[in-house]
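**Q** Any chance you can model this:
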Amino acid sequence: MNITLKPLNQQVIVITGASSGIGLATARAAAKSGARLVLAARNKEALTDLEQQINLRGGKAIHVVADVGRQADVERIYEAAMETFGGFDTWINDAGVSIYGKLDDVTDEDNRRLFDTNFWGVVYGSLAAARHLRHTGGAIINLGSELSDVGIPLQGMYAASKHAVKGFTDSLRMELTEDEAPVSVTLIKPAGINTPYPEHAKNYTDKELTLPAPVYAPEEVANAILHAATHPERDIFVGGGSKLMSSLNKYAPSVVDWVNGNFMTSQQLLDKPARNRDGALHQHAEGGRVHGNHDGYVMKTSLYTRASMHPVVTSAVVAAAGAAALALIGNNKRKKRMQTTNQQESNYNI
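**A** Predicted coordinates for the structure are as follows:
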């Protein structure tokens, strides 16, 4: 089915996890593009501030304090969108939490809480969105991870939840296609992103947490999300590192297992004692921050991601560059032939 998505300035967009990190970056970028917004998260203060900022700048936003791990709360998000705007065009399932700790150390309670947010929150949001969008058309955008395809130590249950999100998202896309519903379903797979993610994670270790390189800016994820809101896409890898991890795991899984098993734990821990070990697993953390405190290099953009989202333009640029290179080579060859000919004539005249 040919799916047509509206320009951002004609859309109503629902964003969960809007109080910080990727969700906050996406909300700000969407508002700047003229979209009307339904903002959801657990942090009332951060949502209220964000709503006021957007509305004072001439935008239109409302907020709903909600825990996406509770289906009733997700229904309240849906109802608020319907009552205020008469519907929505894009639903972004961004809310997420993490745990750093070995699998046999983490409690069942914490693991279930993680799955409530990361998996069931996506399920509840996607199904609510599909209920409306299968009649009107639009986009469902789910936040997966590079760990949707790869497992790593210390974040095993987080990786499991993102694998589950991928399986659910793929199946939902197939069923909507089978029903000929005009709905685009996209899975976003970011690499490490410089948000407060490590600070918000439940920490079972005795060290401060960090992200393994390469790390990218959250605005690059927001850019990919809003691209998917206007262009039907199946998957978008944010960061060449994410694509590389996925490809290596597909073609050389034993190599990835060995590398991650021997080096990945140390890449996620700093040589500093742990501070806030509870994080935001069971209660909201400080909101209002897009960026984290990553002390390594952060890439502002990803050439791979930009190229994957604009393949025609990229191909044209590459083709033009190739043509220019060939022309330059040809010009140099002509110059050399002329120089050789002139030299030969000079020698003959002598």
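**Q** alpha carbons only for contacts and neighbour counts from here, please
**A** Will do.
**Q** Longest helix in the protein, please.
**A** helix 311-349 (DSSP state H).
**Q** Pull out the buried residues from that one.
**A** Of all the residues in helix 311-349, not one is buried under the rule 16 or more other CA atoms under 10 Å.
**Q** just checking, what packs against it?
**A** Identification of packing neighbours for helix 311-349 by 3 or more CA pairs under 8 Å, 6 or more residues apart in numbering; DSSP states H and E yields no helix or strand.
**Q** Figure out how far that helix is from the centre of its chain.
**A** Its chain's C-alpha centre and that of helix 311-349 lie 43 Å apart, by CA atoms, centre = their mean, to the nearest Å.
**Q** Stretch 140-154 too?
**A** For stretch 140-154, the distance to the chain centre is 10 Å (CA atoms, centre = their mean).
**Q** How far does that stretch stretch from one end to the other?
**A** 30 Å (CA to CA, to the nearest Å).
**Q** I'd guessed Ala229 sits against Thr90; true?
**A** Yes - between Ala229 and Thr90 there is a contact under CA atoms under 8 Å: 6.3 Å.
**Q** what do those two both touch?
**A** Counting by CA atoms under 8 Å, 6 or more residues apart in numbering, the residues touching both Ala229 and Thr90 are Gly138, Ala139, Ile140, Ile141.
**Q** one more to line up against the first:
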Amino acid sequence: VMVITGASSGIGLATARMAAERGAKVVLAARSEGALHQLAEEIRGKGGRAHVVVADVARPEDLTRIADEARATFGGFDTWVNNAGIGMYGRLDEVSVDDMRRLFDTNVWGLVHGSLEAIRHLKQHGGALINVGSEVSERAVPLQGAYSASKHAVKGFTDALRMELEDEDAPVSVTLIKPGQIDTPFTVNAKNYLDSEPHHVPPVYAAGAVAEAILTAAVKPVRDVLVGGGAKAVAEMAHLAPGLTDKAMNASVIPGTPSGKPSRRERDRSGLDVPTEALEERGNYEGRVMETSLYTKAALNPLLTGAFVAGAGLLLGAIVKGLPHRPAAMRGDAGRTTPKALHIHLEAKPGREAEVEDLLRDILACVVREPATSPWYGVRLSHSTFGIFEAFPDEAGREAHLTGEGAAILMKRSNALLAEPARIDKLDVLMSKQD
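**A** As a prediction, this is how the structure comes out:
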């Protein structure tokens, strides 16, 4: 039995449909009564079992009622998914603080009360608590400052709760799902202070990719997972080069978020203010939407992850064999400075492969002026997949490169040329073959 909050649209709707198709009984909770009953009839019409609870997660008593009705209808539950949430777009000094508080009432306090209600039952019977966070808990984004802050709070609460339950040896797994840009009604229903309706900056994934991750976590405990290779790339960039990532965000997210089209909902009729009765998974994104994420599938499947790591190791090994002779300080010998490296994965948009090759040439022209960057390789892994491998004598050399001219060129042109953000692996070179 799976309890799903925010079940009437987007990720919650996709999760409810997928769970019911796989035989789960579902407790559907949201404010949108008409949409919930429509979904329940859809599920029952296909032979599934569903129970509707009209509830607002910003009200703690409603969360208690969800749990009570799950017990009364199905005898309890073994999975609770805190998915309900709302977005907000606008510069922080232009957004109402009262609206920020109401956003936190849903996104943070709704999840907190839902989690506490769930674990009261799950501690006795066992099961999974799954909280839906966001990639913005790893890296805040401009124009969504309040939403980013709420998801940082979700991550902190979820991580602390997991540790405390582990300390008690409670039979409860706690998973944080961190979706990237997902094509749902999120952008349409968000409280919007921009001059036009917001839309996502690519890469964009379908809600089904998140639902798949949620259902996997329900049966195979996992600590957390980013949904989408783009989300993983953004998270890694935020840790590797936070200052450069700030500049990249300003260059891509701020101009890329406004769609230029009128908002379909008045500001005082947003999802923060009133529920929507539309039963919709998809949103307003008009570009390519990826139905699944190979990165997320690999992260959730140890065998696939091993294959990816092995493949990357073979590639790196082949490149390292070609490293020229370096001074002793570059060899990673005991007591010596460990050399550093970067491996950057680039996936070209269809038809932009030649331009990505030109991009590599332009980066090389910058790198030749960096004495600490040597060797440097630009490689082609397939028709549309490119890579950069580069080594440095120490961390200072690597950090100088990440804030240098070549890195700036990559970030500036990646949105136009790449199908997803560049994925950067930060490496230590342990050893190499010397001539």
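**Q** Need the TM-score from the superposition.
**A** TM-score of the superposed chains, computed with TM-score structural alignment, normalised by the length of the first structure, equals 0.86; 312 aligned residues with a CA RMSD of 1.7 Å.
**Q** one step back: out of the shared contacts of Ala229 and Thr90 of the first structure, who has the most neighbours?
**A** Ala139 (31 neighbours; other CA atoms under 10 Å).
**Q** Map that residue across to the second structure for me.
**A** Aligned against the second structure by TM-score structural alignment, Ala139 of the first structure finds its counterpart in Ala128.
**Q** cool, and Ile188 of the first structure?
**A** By TM-score structural alignment, Ile188 of the first structure lines up with Ile177.
**Q** again, but for Gly17 of the first structure
**A** So, by TM-score structural alignment, Gly17 of the first structure is matched to Gly6.
**Q** likewise Glu79 of the first structure?
**A** Checking with TM-score structural alignment, Glu79 of the first structure has Asp68 as its match.
**Q** again, but for Phe119 of the first structure
**A** Using TM-score structural alignment, Phe119 of the first structure pairs with Val108 in the second structure.
**Q** about what we covered before: and the match of Ile188 of the first structure, that's in a helix?
**A** No - per DSSP: H, G, I helix; E, B strand; the rest coil, Ile177 of the second structure lies outside any helix segment and is strand.
**Q** my read: it touches Leu215, true?
**A** No - using CA under 8 Å as the test, Ile177 of the second structure is too far from Leu215 to be in contact (10.8 Å).
**Q** Of the two, which one has the most company?
**A** Between Ile177 of the second structure and Leu215, Ile177 has the larger neighbour count (other CA under 10 Å), namely 25 against 19.
**Q** so what's the more buried one up against?
**A** Ile130, Asn131, Val132, Gly133, Ser134, Val210, Ala213, Ile214, Asp224, Val225, Leu226, Val227.
**Q** Relative to Ala41 of the first structure, which of the shared contacts of Ala229 and Thr90 of the first structure is nearest.
**A** Of all these, Ile141 has the smallest distance to Ala41 of the first structure: 16.5 Å, by CA to CA.
**Q** The closest one and Ile329 of the first structure, how far apart?
**A** 46 Å.
**Q** which SS class is Val185 of the first structure?
**A** Per three-state DSSP, Val185 of the first structure ends up strand.
**Q** residues touching the closest residue to it other than its chain neighbours, list them.
**A** Take Val185 of the first structure and drop its neighbours on the chain: the residue closest to it by CA to CA, 6 or more residues apart in numbering is Ile140, 4.9 Å away. By CA under 8 Å, 6+ apart, the residues touching Ile140 of the first structure are Thr90, Trp91, Ile92, Asn93, Ser126, Ala129, Ala130, Val183, Ser184, Val185, Thr186, Ala229.
**Q** residue contacts, the match of Gly17 of the first structure?
**A** Per CA under 8 Å, 6+ apart, neighbours of Gly6 of the second structure: Gly12, Leu13, Leu28, Ala29, Ala30, Arg31, Asn82, Asn83, Ala84, Gly85.
**Q** For it, which non-adjacent residue is spatially closest?
**A** Ala84 (3.9 Å).
**Q** In which helix or strand does the aligned partner of that neighbour in the first structure reside?
**A** Under the alignment defined by TM-score structural alignment, Ala84 of the second structure corresponds to Ala95 in the first structure. Following DSSP states H and E, there is no helix or strand that holds Ala95 of the first structure.
**Q** And Leu63 of the second structure, by the same measure?
**A** helix 60-74.
**Q** Kindly report the same for Trp91 of the first structure.
**A** Assigned by DSSP H and E, Trp91 of the first structure falls in strand 90-93.
**Q** Tell me roughly how far that strand lies from the second structure on average.
**A** Taking mean CA distance after the TM-score superposition for the first structure, the mean distance separating strand 90-93 of the first structure from the aligned residues in the second structure is 0.3 Å.
**Q** how would you label Val141 of the second structure: helix, strand or coil?
**A** With three-state DSSP as the criterion, Val141 of the second structure reads coil.
**Q** Could you tell me how far it is located from Leu111 of the second structure?
**A** 21 Å.
**Q** For these two, indicate the residue with more neighbours.
**A** Leu111 (29 against 20).
**Q** Not counting sequence-adjacent ones, nearest residue to the more buried one?
**A** Asn82 (5.8 Å).
**Q** who's in contact with stretch 261-274 of the first structure?
**A** 152-154, 203, 205-213.
**Q** Scan those residues and report the most crowded one.
**A** Most surrounded of the contacts of stretch 261-274 of the first structure: other CA under 10 Å gives Leu209, at 27 neighbours.
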